[in-house]
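A.B. asks: mind folding the following:
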Amino acid sequence: MLPDVYHTIALTKIRRIRKFNGESNLAVKVGQKVNATEKIADIFPETKYQTINVKKLLNFNNSQDARRAIEIESGSKIKAGEIIAQTSGIFAKTIKAQQDSEVLLINGSMVLLKQLQSPRSLIAGFESYVSEIMPDYGVILETNGVLVQCAWGNQKSDSGLLIHLEQEADIEITAKMIDVSHRGMVIMGNHCQHSSVFKAAKDFNVRGLIFSSMNPDLIAPALDMEIPIVVVDSFTPVSMNMRAYDLLKSNAKREVSLSAIYDPNHNEKAEIIIPLPAEAMPPQESYQFSEGLIVRVNEGLFQGKAGIIKRIVNNSVTLFNGVRAICAIIQFSDDEQASIPLANLDALE
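C.D. replies: As a prediction, this is how the structure comes out:
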């Protein structure tokens, strides 16, 4: 079996496709430099229509009464919540528009609406160059630099100067660590336990947050934040894996892009990207489990911890829950060793 790969690389070529997923108006050209929040294209969602049977919904006995209850006109535009039709009396029933729409047709008691949808901006997500435009499909962006792929992100993107808050690798990040000197910066910290960190980041106009781990209760408020937030390793309290920690700490005070777009269904990972003025080769996208491979544990007692495969046990081992699995002996940075099923490991390369 092959592990899921999370790249943690000091210098590599980063090449990403931004797909249109609908009709689009392109806003860039080949060779153009774009920043993390720059718009690549306006994407127009697929047109949706809605048919409303006023007679049926309002329980009229005939179409004539239903037609007289309709309060809109063909060709007009209506707002979400606006009344389309209603009955009279104390206990009047109403039909309201679900969203902004255009009234295409009224035929008897039937109303046909075209839903009005605003275009969605397709964002670059990281500082890069437009290397190729594929009509009706997407745009290819490229850059060279540091790449750290993360376990989770809150679907936002931005960039700023990378700042490392604490001196020790295992200190929890708190709101008191953030002040006005961090305005416009991307903050790197370890475990985040409290939402007060989000409030401090908002109050001082921080551009992004990087955590080693985060309290899972904070997922919902993190998704509501306007700035990108990435979790490098886990949703249990762990220090950042030393490979990512050393790499990010050594690049502190450089411009960093956070592309916190997370979509496991399409193997799209949240990413930390630090552009560097050097040419590099693209990373290897697949690895075999082997001795010396750097891995991270997904679940269980060692969740979020990274280590090196010392040996793969070729015979299946019976686990405490009765399941038999092929395991590897993992050496962690604190000299502790453990036998972990291969299915519970990601590759960090």
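
A.B. asks: for the rest of this, base every contact and every neighbour count on C-alpha atoms.
C.D. replies: Noted.

A.B. asks: what helix or strand is the residue nearest to the spatial centre of the chain located in?
C.D. replies: In the chain, the C-alpha nearest the mean C-alpha coordinate belongs to Ile261, at 2.5 Å (Cα atoms, centre = their mean). Applying DSSP states H and E as the criterion places Ile261 outside every helix and strand.

A.B. asks: residue contacts, the residue nearest to it when sequence neighbours are not counted?
C.D. replies: Spatial nearest neighbour of Ile261, excluding adjacent residues (Cα to Cα, 6 or more residues apart in numbering): Gln155 at 4.2 Å. Taking Cα atoms under 8 Å, 6 or more residues apart in numbering, we find Gln155 in contact with Leu223, Pro228, Ser259, Ala260, Ile261, Tyr262.

A.B. asks: burial measure for the last one, as a count.
C.D. replies: Counted by other Cα atoms under 10 Å, the residues lying close to Tyr262 total 20.

A.B. asks: for it, give me its contacts.
C.D. replies: Trp152, Gly153, Asn154, Gln155, Glu268, Lys269, Ala270.

A.B. asks: ChimeraX command for the buried members of these?
C.D. replies: Buried members of these can be picked out in ChimeraX with the line below, counting by 16 or more other Cα atoms under 10 Å:
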select :152,153,154,155,269,270
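
A.B. asks: go through the contacts of Tyr262 and say which is closest to Asn205.
C.D. replies: When the contacts of Tyr262 are compared for distance to Asn205 (Cα to Cα), Asn154 wins out at 17.2 Å.

A.B. asks: another one to check against the first:
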Amino acid sequence: MLPVTHVLPLATVRRERSLPSPGTVTARVNEKVQAGDVLAQAEPPARHYLLDLARGLGLPEKEALRHLRRQPGERVDSGDVLAGPVGLARRTLRAPAAGQIINVQDGRILFQAHGEVVSLKAEYAGVVVATDGVQSVTLEATAALVQAVWGNGRQDHGVLRVTGNGPSERLRTDDLDINLRGAVLVAGVCVHTAPLHQATELSCRGLILGGLASDLIPVVRRLPYPVLIVEGFGDVAMNAAAYSLLSTNAGREASLDGRVGGLYNSQRPEVIIPLPATRQVSVPDEIIPPNPGVRVRVVHAPYHGAVGVIREVLHKAVGYPSGILARSARVDLEGIGTTNVPLANLEILQ
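C.D. replies: Modelled structure (predicted):
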């Protein structure tokens, strides 16, 4: 079966949100939530430190104990002074994190650091349809859905805005002004770092691109906002279907999830745009046979990014100029015409 990428103007989107460890779920089944609402919280396991009091102050064990300023059970913040200052150098021993002293013995302090509470947010407006009560919550919404091929691992939400002059245009700093502050941006291609840093200064909540220069990957991974690449790396225009869907929904709230699934997780980076529920719509299909009439997209050169419809799946392997023999489909590509494309170079576009 061919991989399936969803570019849907209207669908029932159902996603499970999970805490990294068990905690407390505050959301209830059938509850309507907004993108910024907290669904659940968990406190990670405490970390412990063994601090050498005598060495830290440069004093004998018994003398060092006299300079202890905090007692067991007393809560402190990161950087608070636990002991000292002493001597001309005013040496001190400070808390390595927020927490408390558990015990003091043999000139050493057993310190327990409290982990920060992890909050699980909805990330998109929807209805809670299921929960296990301790770790996971399933949300459902009627929404537009655009799946990407790569993301930088971040999540956020904001109002969708289109910048630049089309799906193949390169993003420039001149395209970014104060009117885009706090928005989720849709653009064509990015090949320079300057627009990325400009978007950071504008506190943008996300960036959706058709293509990205591969040498910018390390920069994009460090950005504070999610970046989603719809097509791939290089000077690749966003396909017309995705660009049109995103442009049509400019001004609406969009949720960006830039996380990429691992070996046992098929999660795709995606854009979810909640819409008013005017009628019942189905959940997208995850398995679609490559039958005649099915819409597909080419994912490799020479027709990378082209969209078309399968005319027929050829029974015999087809030879190509590279010398490769491959199972292929005859595809009517928009703006190109009818041609043979290896099945390995196709994905189904729903």
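
A.B. asks: hmm, back to that, so the residue nearest to the centre of the first structure sits against Asn267, correct?
C.D. replies: No: contact criterion Cα atoms under 8 Å: Ile261 of the first structure and Asn267 do not qualify, at 10.7 Å.

A.B. asks: what does Leu141 of the first structure correspond to in the second structure?
C.D. replies: Aligning on TM-score structural alignment places Leu141 of the first structure opposite Leu139 in the second structure.

A.B. asks: for the host helix or strand of its match, packing partners?
C.D. replies: In the assignment (DSSP H and E), Leu139 of the second structure maps to strand 136-147. Packing contacts for strand 136-147 of the second structure, counted by 3 or more Cα pairs under 8 Å, 6 or more residues apart in numbering; DSSP states H and E, involve strand 7-18, strand 126-131, strand 270-274.

A.B. asks: the first one vs strand 136-147, what angle?
C.D. replies: With axes from the mean of the first three to the mean of the last three Cα atoms, to 10 degrees applied, the angle from strand 7-18 of the second structure to strand 136-147 works out at 160 degrees.

A.B. asks: how far does strand 7-18 of the second structure sit from the chain's center?
C.D. replies: 15 Å (Cα atoms, centre = their mean, to the nearest Å).

A.B. asks: also stretch 142-156 of the second structure?
C.D. replies: 7 Å.

A.B. asks: measure that stretch end to end?
C.D. replies: End-to-end distance of stretch 142-156 of the second structure (Cα to Cα, to the nearest Å): 19 Å.

A.B. asks: same check, this time on stretch 322-340 of the first structure
C.D. replies: With Cα to Cα as the measure, what separates the two termini of stretch 322-340 of the first structure is 14 Å.

A.B. asks: just stretch 293-311 of the first structure next, same as before
C.D. replies: 10 Å.

A.B. asks: buried sites along that stretch?
C.D. replies: In stretch 293-311 of the first structure, counting by 16+ other Cα under 10 Å, buried: 293-298, 303-311.

A.B. asks: ok, now stretch 22-36 of the second structure?
C.D. replies: Buried, per 16+ other Cα under 10 Å, within stretch 22-36 of the second structure: Pro22, Gly23, Thr24, Val25, Ala27, Arg28, Lys32, Val33, Ala35.

A.B. asks: what's stretch 229-244 of the first structure aligned against in the second structure?
C.D. replies: With TM-score structural alignment as the criterion, stretch 229-244 of the first structure aligns to 227-242.

A.B. asks: touching, Phe235 of the first structure and Pro216? I think so.
C.D. replies: Yes: here Phe235 of the first structure lies in contact with Pro216, judged by Cα under 8 Å, at a distance of 5.6 Å.
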